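Q: Got a predicted structure here, sequence first:
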Amino acid sequence: MSRASSVDVDEIGVRLHEADNVVVAFRDLGEGATAGGLTLRRAVPRGHKVATAAIAVGEPVRKYNQIIGFATTAIEPGDHVHTHNVEFKAFERDYAPGSDVTATDMVPEAERATFQGIVRADGRVATRNYLGILTSVNCSATAAKLIADQFRRPGLLDAFPNVDGVVALTHGTGCGMAADGEGLAVLQRTLTGYAEHPNFAGFLLLGLGCEVNQISGVADEWSIDPSTPVATMTIQEQGGTAATVRAGVAALQAMLPAANDVSRTTVPASELVLGLNCGGSDAYSGITANPALGAAVDLLVRHGGTAVLGETPEIYGAEHLLTRRAVSREVADRLVERIRWWEKYTADNDGSMDNNPSPGNKAGGLTTILEKSLGAVAKGGTTNLTAVYRYAEKVTDKGFTFMDTPGYDPVSVTGIVAGGATVMCFTTGRGSVLGCKPTPSLKLATNTEMYTRMAEDMDLNCGVIADGAASVQDVGRELFELILETASGRRTLSEELGFGQEEFVPWQLGAVM
């Protein structure tokens, strides 16, 4: 097996571990350039990998001191290492459940951070205060949006300054599906999570009337405080679309005085549930924004809070780093079971786990799902893994947790918010734009070039780490403070732009009938 070269590669970029046989270029490198004792055999774009040692056909390519793929051709020092000479192959990983569990250095309660939250009557703590319109089926989507549109008219909400808005969360399913089974269960679990979300002060549940996902079947399972106003109606019972819009507007207007009757008070950071997601990743993701978010997660956990990592396909190949941190064999086994489910799921659909990364990820320097996952898992920091949840399942455990979600960002984030996330952090290298009402979403840029180009979408530039202007821990502390400010009401850029309504996308499983 090839070993990493000992040459100084600072002039090229960064070696992430001394055992690696590649480094990441931090600038565009031309063919024939000499740097760090290496001569570049072909041009290497910024963010891509350069070999620092010979790698024979079939031997592993190592980054983060982990296998990210296997050489398909002989690779020489100075070669560009990417999809043209590296392939994904499955290989055995040592899960060693619980072997890396450590005692968490908790901050004494009297010294823990706080934020200004909204405490509901039943004790739940909100970071935002919306009225919502949930739809049981796609057939009621247009009516729901027409109702929400009425509340965007100038002056309608002026008398209710504590209400953040009225949001319609529509989706593309709810009928043409089996009347029982996983597909319906996932949709109902998602709707339940939003109905019970503390960031909703009240809501309207709107259906057509004849759909598989009947309103009564959904609402009967909800555990909602009696003080929370709830209205339900169907278009068929109301007598059509126009009548439904009138009735829906009236129902929500009646909720506004109670929804407005809130104030923010000082609450401990232990009440926060932080969602973690990445999208439009690049090679910088695993070097800057994701580790910085991981450092913020470690701080939040030390202060008694909760973090939820998702995107199961994007921990594939790195899941052994999480099972080693699992607090019990049961937690580790639940994660591995989800990995096995995804392997079967992709195989049944004639796919591969390596269908992710996307073309944009590859253009940004990510070669295989193994490499992408090793960078993505850094969002989870270093503390113990306390629980593993199904998609949209309510998160009840404190500390660092995991939820089984797809890698497709809107679907993943929808599940995490349904689980109870009250702030979302979203890292991106290529420049993803996403919001997730009723939860505020912070966008974290992995590199300064993209941050500068998309400054009106990005809340924090983690690219300063690669620029040498700050450390991972420095940015992690800055991010932790920004999370607390956001939870206290500071609006994110995606909120200012109006994102968060169209990005509600429940995971659709099962046959469309």
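A: Great, that's in hand.
Q: Please count neighbours and contacts with C-alpha atoms only from this point.
A: OK.
Q: what's the nearest residue to residue 459 if we skip its chain neighbours?
A: residue 443 (5.1 Å; C-alpha to C-alpha, 6 or more residues apart in numbering).
Q: so where does that neighbour fall, helix or strand?
A: strand 441-445 (DSSP states H and E).
Q: Mind listing residues that contact the helix or strand following that strand?
A: Following strand 441-445 in sequence order, the next helix or strand is helix 448-453 (DSSP H and E). By C-alpha atoms under 8 Å, 6 or more residues apart in numbering, the residues outside helix 448-453 that reach it are 429-431, 445, 458, 461-464, 467.
Q: also this one, for the comparison:
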Amino acid sequence: MTDRTVVLLHDDDNVAVALRAIAEGESVDVGGRRVRVPAAIPAGHKIATRDIDEGARVCKYRQAIGVALRDILAGEHVHVHNVGMPERHEQGQLSVEAKGLPQPKVARSDTFLGFVRPDGQVGTRNFIGVIASVNCSATVCHAIADAFKGDAMNAFANVDGVVAITHQSGCGMSSTGEGIALLRRTLTGYARSPNFAGVLFVGLGCEVNQVGGMVELLEPLGPCPIRTLVIQEEGGARETIGRGIAVVRELLEVANGATRTVVPASKLRLGLQCGGSDGYSGITANPALGVAVDLLVGNGGTAILSETPEIYGAEHLLTARAASSDVAERLLDKLRWWERYAAAGGGELNNNPSPGNKAGGITTILEKSLGAVAKGGSSMLRAVYDYADPVRDSGLVFMDTPGYDPVSATGQIAGGANLVCFTTGRGSVFGSKPVPTIKVATTTGLFEKMRSDMDFNSGPIVDGTLSVQEAGAQLFRLMLAVASGQRTCSEINGIGDREFVPWLQGAVM
């Protein structure tokens, strides 16, 4: 770091990050030399530390984030107007050193207060779920859940609430193939969530995705009481709502008997998310979350890194620490699939970053990915999972998901995540019932501006009052507190009832 105007992340970088807005004509110290800034540079954006020739690599994090589209002079604003993607992205290669790495030993013994379920999973919350098999039963599901808002829950002090899990699919699709298999895997994954003490499935009756088929997938090892209702068999919507309210009340009586007990932190399965990223994401919030992930893994816990299109360009950092060449190859296979998937729709993976990301200072998908991968810390990559697959391994794992946050988090929760940690630079109000979401602000300015939505401030890292290690340790303690029942901002704000967004694939017919 040269001064408090910019931060140079590595001596080999040829760009630094502005810690505040820099005015036109201002002189600043960048990379050990004083330069005049010819045009204003917003906070979080990049400034050239030295001259960069046209066609040369632009480097941040000691990694290439793009190529110069023209000659760039020291002190200039470096962004989409003068930086582009390389003509071809070379994917990471398999690491010989990664083969046969040992299983990490549990080095810590932290605990939290959780709900131990009959199947051995541990919940961080105690909800009842009302799950729609098809969009045609969505309104009925919400009507049943809405009957338990406010004072209706006063008699059930140990229950966090009743949540409707609804979606826009379930019919107009093939009865076989990946589309319905993916939907059923996601819905049954939610039914298995340790944060549900009981579940009511509600169907229409004539849909492709029949309630009975999903219940069969859960038997004989259903983790909680499962009940079903079919609107056409009950005599209509009003009749089903009335019957559903009675069924949920019975489930609440059972759920209210659950109490929190002390459990090891190894029972935490943490979903890692970042959304509305900015130029600080890879400097503050994501590295701090990476430190917290390493502490969780040291306890024998599990962290689920996802958003496959948003590791594009940084996959070599993950394959280099894969537990085996098979794990590394499986990750590369997922990226190849995404390249084909994007091309089939006439797009490319570098359509990311979003307009908000660019406004926050992120120029290319390579830059965004390098920052995003930091959420995974330095732990070994143990396994790669398909979307919504049950996560069985401990340690750091990867789940193949889209980069769209609600879809990605839905897959992680279906896979067993009982806590989500979501970093944001532009600001996000995401919530994810039945699983609490901790939102981590990249800057003190964002934290103060959206105080009612942000749970943790990683801004002191650039303010110079906290190290990344110190911030990560504080974030880990917050995770344990939230897992033990401390409410997050999204929970206090009542957000999370409509953020279930499964990844829909296949033809709609």
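A: Structure received. Model, not experiment: these values are computed from the prediction.
Q: List the TM-score for the superposed pair.
A: Once superposed, the chains reach a TM-score of 0.96 (TM-score structural alignment, normalised by the length of the second structure), with 503 aligned residues with a C-alpha RMSD of 1.5 Å.
Q: what two of the contacts of helix 448-453 of the first structure are the furthest from one another?
A: 431 and 467 (18.2 Å; C-alpha to C-alpha).
Q: Which one's more surrounded, the two?
A: Counted by other C-alpha atoms under 10 Å, residue 431 of the first structure and residue 467 do not tie: residue 431 has more neighbours, with 24 against 13.
Q: The more buried one pairs with which position in the second structure?
A: In the second structure, residue 431 of the first structure lines up with residue 427, judged by TM-score structural alignment.
Q: Could you do residue 204 of the first structure as well?
A: By TM-score structural alignment, residue 204 of the first structure lines up with residue 200 in the second structure.
Q: would its match count as being in a strand?
A: Yes. Looking at residue 200 of the second structure with DSSP: H, G, I helix; E, B strand; the rest coil, it is inside a strand.
Q: and it, what does it touch?
A: For residue 200 of the second structure, counting by C-alpha under 8 Å, 6+ apart, the contacting residues are 128-131, 226-229, 244, 247-248.
Q: how close does residue 285 of the second structure get to residue 430 of the second structure?
A: Note on residue 285 of the second structure: its distance to residue 430 of the second structure, by C-alpha to C-alpha, to the nearest Å, is 16 Å.
Q: Those two - which one has more neighbours?
A: Ranked by neighbour count (other C-alpha under 10 Å), residue 285 of the second structure and residue 430 place residue 285 first, with 34 against 20.
Q: quick one: contacts for the closest residue to that one other than its chain neighbours?
A: Once flanking residues are discounted, residue 285 of the second structure sits nearest to residue 442: 5.0 Å by C-alpha to C-alpha, 6+ apart. Shown in contact with residue 442 of the second structure (C-alpha under 8 Å, 6+ apart): 278, 280-281, 284-285, 423-425, 457-459.
Q: what lines up against residue 442 of the second structure once you look at the first structure?
A: Checking TM-score structural alignment: residue 442 of the second structure goes with residue 446.
Q: cool, and residue 359 of the second structure?
A: Under the alignment (TM-score structural alignment), residue 359 of the second structure maps onto residue 363.
Q: ok, now how distant is the residue mapped onto residue 271 of the first structure from the second structure from residue 375 of the second structure?
A: Matched by TM-score structural alignment, residue 271 of the first structure corresponds to residue 267 in the second structure. Distance check for residue 267 of the second structure against residue 375 of the second structure: by C-alpha to C-alpha, it reads 20 Å.
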